[in-house]
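# this one's sequence-less:
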């Protein structure tokens, strides 16, 4: 291989996601295998601006593939979106000779990478690390599978107690403006209804459906709602339902940040390792740089960063038809 870079920096940015450590490990060990110097950048773009950068060796990433979170820490950095902040970051990289970057994060992180690469001609590779799966150009994002499995495990336990008391549970999952966690976990746990931001939900239809089930003595019902639903979160929906269904025993459970933590699933470890390896190869060959590396139909897929930050992941509405049929 013809080397296009000699020193690589790797960082994690935005919200943490299980599997980020596996991606860091893959970048470091692939880079070292090819004789490159690899530097860890702490706290995302903030660490780049503050020169919180250190050289990594193979032992730097020992015993981390199974750990959640990120050993490089993460942060959101408004200063990086100002020209002065990016200039300071570039000067710090230049002093160390870093001439290639791997950014593990979401759309906001990629937007920063795109601007930075255009200004200072440093090739960047983005790896989609977000539990939300809200980035187009990949079937899975690092952390999504783990987050869904965490939600499924929790919802299964909630169904047990719901069944014991004949209760209606409204369960709120994470996902920001994306409904994928709600959709996948809701289908997998047999939820009676799933409320997601991508679809306008008629609350009266939900109420009619629940009342019809009540007449059939189907008193155990689960509603899974994405935090970005246009109807609001679980608490807001519960208020409406209690007004319309005063006799129903309604409880709310907000799963929250447990979905971000925990040991990454096998799938998240595999895709993170594969993407991290591919990122280094892209930087070395100079091919497919300034792209986001995804996996589509089990094949590596390269999306230019400027497209990755603009395109929106879309939901196949056949899934919603499946929900309606299976929950009847």
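That came through, no problem. As the structure is a computational prediction, the values presented were derived from the model and not from experiment.

# only C-alpha atoms for contact and neighbour calcs from this point on.
OK.

# What helix or strand is residue 38 located in?
strand 37-41 (DSSP states H and E).

# Not counting that strand itself, show me its contacts.
Here strand 37-41 makes contact (CA atoms under 8 Å, 6 or more residues apart in numbering) with 6-12, 28, 31-32, 47-48, 52-57, 72, 98.

# where along the stretch 51-200 of the chain do the helices fall?
Here the stretch 51-200 of the chain has its helices, by DSSP state H, counting those that start in this stretch, at 83-96, 107-120, 144-165, 180-188.

# among these, which is nearest residue 303?
Among these, helix 107-120 comes nearest to residue 303, with 11.3 Å by CA to CA.

# Run the chain-centre distance for that closest one.
Put simply, helix 107-120 sits 19 Å off its chain's centre (CA atoms, centre = their mean, to the nearest Å).

# what's the answer for stretch 82-89, then?
The chain centroid and the centroid of stretch 82-89 are separated by 27 Å, computed with CA atoms, centre = their mean.

# And here is the other one:
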């Protein structure tokens, strides 16, 4: 259990809004529920914004009552829907969005999403003065300043369940399987999934490599009798098709490899208990911070404690990958 912040209400905010933006992640619904009921219990009205910033700029806003968030804690996805809004990159559009919020009497906005969504929240505050709080909602776990993000644990377990099934075939046929997980610019999913499933090798964007070297290393491991799991975990990387390119290189070097792209199944499904608790705590904390006069921050987790991180820090800094996980996977195959 995380310790919730104990702050006094110092603002006269009578209504807040909540939205989910960018890629959906399991646990967004528990976060919506927590924000809604934490605010209602303090006499603050709550509005939901459909489809993130895309819905905001057209005024797709409705009032949330307690009954609206009943029995959603176990549901994947987001009842508020989500979208990626290119138009919101325009300062003129952001000013229009602020006016729409004011027209509804909304005095603060809570945004649940990844770094792009939180950047939009930061710009909205600095250009219009609308108080904003961010929550880290992304399966990639790549947001600076927080040890964990809403949806990461569920995505990790979803990938593990799939890989455990793939492994049955890999062992039965003594074949290599390249399993691609999400992570264009981040290897957090790949590194943790790789260690947890006992992968022979983990390939992540943060560590430079060549296809030829990887193929050679894998061949040597097998020649030495190491690496019997048959599973190679590959983060998708910034260039589409990496996993297929590696499979072709392995074929050139005389090894046959099957390719499994897990894709969007990692985003779906019921959130784990961990993600439900995390989302519930962060949602309630976001309301506390907002009503205490805090703004332009993200509420995250650091060393198992709820903490506030300036949104500007999230924009300017990248969350590093722990290379020890990749090294651990290699060590356990020596």
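Received it, and whenever you're ready, just let me know what you need. A quick note: this is a predicted structure, and the numbers were derived from the prediction, not measured.

# one step back: pull up the aligned stretch in the second structure for the strand holding residue 38 of the first structure.
Using TM-score structural alignment, strand 37-41 of the first structure lines up with residues 45-49 of the second structure.

# With the first structure overlaid, report how far that stretch is off on average.
With mean CA distance after the TM-score superposition for the first structure, stretch 45-49 of the second structure departs from the first structure by a mean of 0.3 Å once superposed.

# circling back to that earlier point, out of the helices of the stretch 51-200 of the first structure, which one sits most buried?
Mean neighbour count (mean count of other CA atoms under 10 Å) peaks for helix 180-188 among those, with a mean of 23.

# Mean distance between that one and the second structure after superposition?
By mean CA distance after the TM-score superposition for the first structure, the fitted helix 180-188 of the first structure averages 0.6 Å away from its aligned residues in the second structure.

# residues near residue 69 of the second structure, how many?
When neighbours are defined as other CA atoms under 10 Å, residue 69 of the second structure has 18 of them.

# contacting residues around it?
32-33, 36.

# ok so, going back, what subset of the contacts of strand 37-41 of the first structure is buried?
Neighbour counting with 16 or more other CA atoms under 10 Å marks 6-12, 28, 31-32, 47-48, 53, 56-57, 72, 98 as buried within the contacts of strand 37-41 of the first structure.

# Among the residues you listed, name the ones in helices.
28, 31-32, 47-48 (DSSP state H).

# So for the counterpart of residue 242 of the first structure in the second structure, what's the nearest residue that isn't a sequence neighbour?
Aligned counterpart of residue 242 of the first structure in the second structure: residue 251 (TM-score structural alignment). The shortest distance from residue 251 of the second structure to any non-neighbouring residue, by CA to CA, 6 or more residues apart in numbering, is to residue 257 (7.3 Å).

# thinking the one you found is in contact with residue 177, fair?
Yes. With contact defined as CA atoms under 8 Å, residue 257 of the second structure reaches residue 177; the gap is 5.3 Å.

# where do the strands sit along the stretch 151-300 of the first structure?
With DSSP state E, counting those that start in this stretch, the ranges of strands along the stretch 151-300 of the first structure come out as 168-173, 193-195, 221-226, 250-254, 291-296, 299-304.

# average offset between the first one and the second structure?
Read it as strand 168-173 of the first structure. So strand 168-173 of the first structure averages 0.5 Å relative to the second structure (mean CA distance after the TM-score superposition for the first structure).

# Show where that strand falls in the second structure, residue numbers please.
Mapping strand 168-173 of the first structure onto the second structure (TM-score structural alignment) gives residues 176-181.

# Report the buried residues of the matching stretch.
In stretch 176-181 of the second structure, counting by 16+ other CA under 10 Å, buried: 176-181.

# so which of the residues you listed comes closest to residue 234 of the second structure?
Checking those one by one against residue 234 of the second structure (CA to CA), the nearest turns out to be residue 180, at 4.7 Å.

# distance of that closest one from residue 276 of the second structure?
Applying CA to CA, to the nearest Å, the value for residue 180 of the second structure to residue 276 of the second structure is 26 Å.

# same check, this time on residue 78 of the second structure
Residue 78 of the second structure sits 13 Å away from residue 276 of the second structure, going by CA to CA.
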